[in-house]
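> This is a predicted model, with the sequence first.
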Amino acid sequence: MTAKGVVDLSARHGQWPTLREVIEAGALVKLAEEAERLAADFRVEDIAYEIPIPSPEKIICVGVNYPDRNEEYKDGQAAPSNPS
């Protein structure tokens, strides 16, 4: 996705049919730069969003709902009423 719309990179790069393969090949930056130079294939409002990587190897989560969160982040948000 670029400011111009959605560029179908999978149609141009059959060797990487999914985002997972692009990442594994170390080609994410290369394809992002290429997408910026190309005309959009689709308008953003014409696409349906799906899970970007259906079967990830890892799921990494960051918890910020705990009592000392505000001391650590110092972002001005209110303390959570029910920290988990």
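Perfect, I can see it now. Numbers count the residues shown, from 1 in each chain.
> from here on, contacts and neighbour counts on C-alpha atoms
Will do.
> Tell me which residues of stretch 20-38 come out buried.
Neighbour counts over stretch 20-38 (16 or more other Cα atoms under 10 Å) mark 20, 22, 35-36 as buried.
> Out of these, name the ones that lie in helices.
20, 22, 35-36 (DSSP state H).
> Correct me if wrong: Leu28 contacts Val22.
Yes - applying Cα atoms under 8 Å, one finds Leu28 in contact with Val22, separated by 5.7 Å.
> about what we covered before: dump the buried residues of stretch 20-38 to JSON lines, plus distance to Glu72.
Shown next, in JSON lines, are the buried residues of stretch 20-38 (distance: Cα to Cα, whole Å):
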{"residue": "Arg20", "distance to Glu72": "33"}
{"residue": "Val22", "distance to Glu72": "35"}
{"residue": "Ala35", "distance to Glu72": "37"}
{"residue": "Glu36", "distance to Glu72": "37"}
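> try this one side by side with the last:
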Amino acid sequence: MITRSSSATGGFVDKNGVKATAGGGTILLASHGIVYGPGGQGIFTNSAGQPVLYYHYASTTVGLADADYLFGYNVLSWSNGWPSV
């Protein structure tokens, strides 16, 4: 879930303007296909200067145990100032 603000100290809202403190949040990455429970996200800049979202996830074709988690990544794109994968 993501929110944003024009100030580092608050007023964070989601894409629809719902405050984070009132249950707001826009989904950036959720389970899809064989990707289950993506989490532990971070962002780095690749050699082409693009922001990349990285995370771990369980694959429904491999197994759901912690030891079976895999590493995933997606280059972020932007739409109306909001990131998407």
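That came through, no problem. From a predicted model like this one, the values you see are computed outputs, not experimental measurements.
> After superposition, what is the TM-score?
Once superposed, the chains reach a TM-score of 0.21 (TM-score structural alignment, normalised by the length of structure 1), with 32 aligned residues with a Cα RMSD of 3.9 Å.
> So which of the ones in helices among the buried residues of stretch 20-38 of structure 1 is the closest to Ser10 of structure 1?
Checking these against Ser10 of structure 1 with Cα to Cα, the nearest one is Val22 at 9.6 Å.
> thinking that closest one is in contact with Ala32, fair?
No - counting by Cα under 8 Å, Ala32 is not a contact partner of Val22 of structure 1; they are 10.5 Å apart.
> Longest strand of structure 2, counting residues only.
Of all the segments assigned as strand in structure 2 under DSSP state E, the longest by residue count is strand 35-45.
> For whichever helix or strand comes after it, enumerate the helices and strands it packs against.
Of the helices and strands lying after strand 35-45 of structure 2 in sequence (DSSP states H and E), the nearest is strand 51-59. Here strand 51-59 of structure 2 touches strand 35-45, strand 70-75, going by 3 or more Cα pairs under 8 Å, 6 or more residues apart in numbering; DSSP states H and E.
> and of those, who's closest to Trp82 of structure 2?
Evaluated over these, closeness to Trp82 of structure 2 peaks at strand 70-75, with 13.5 Å, by Cα to Cα.
> Just after that closest one, pick out the following helix or strand.
Once the chain leaves strand 70-75 of structure 2, the next helix or strand it forms, by DSSP H and E, is strand 77-79.
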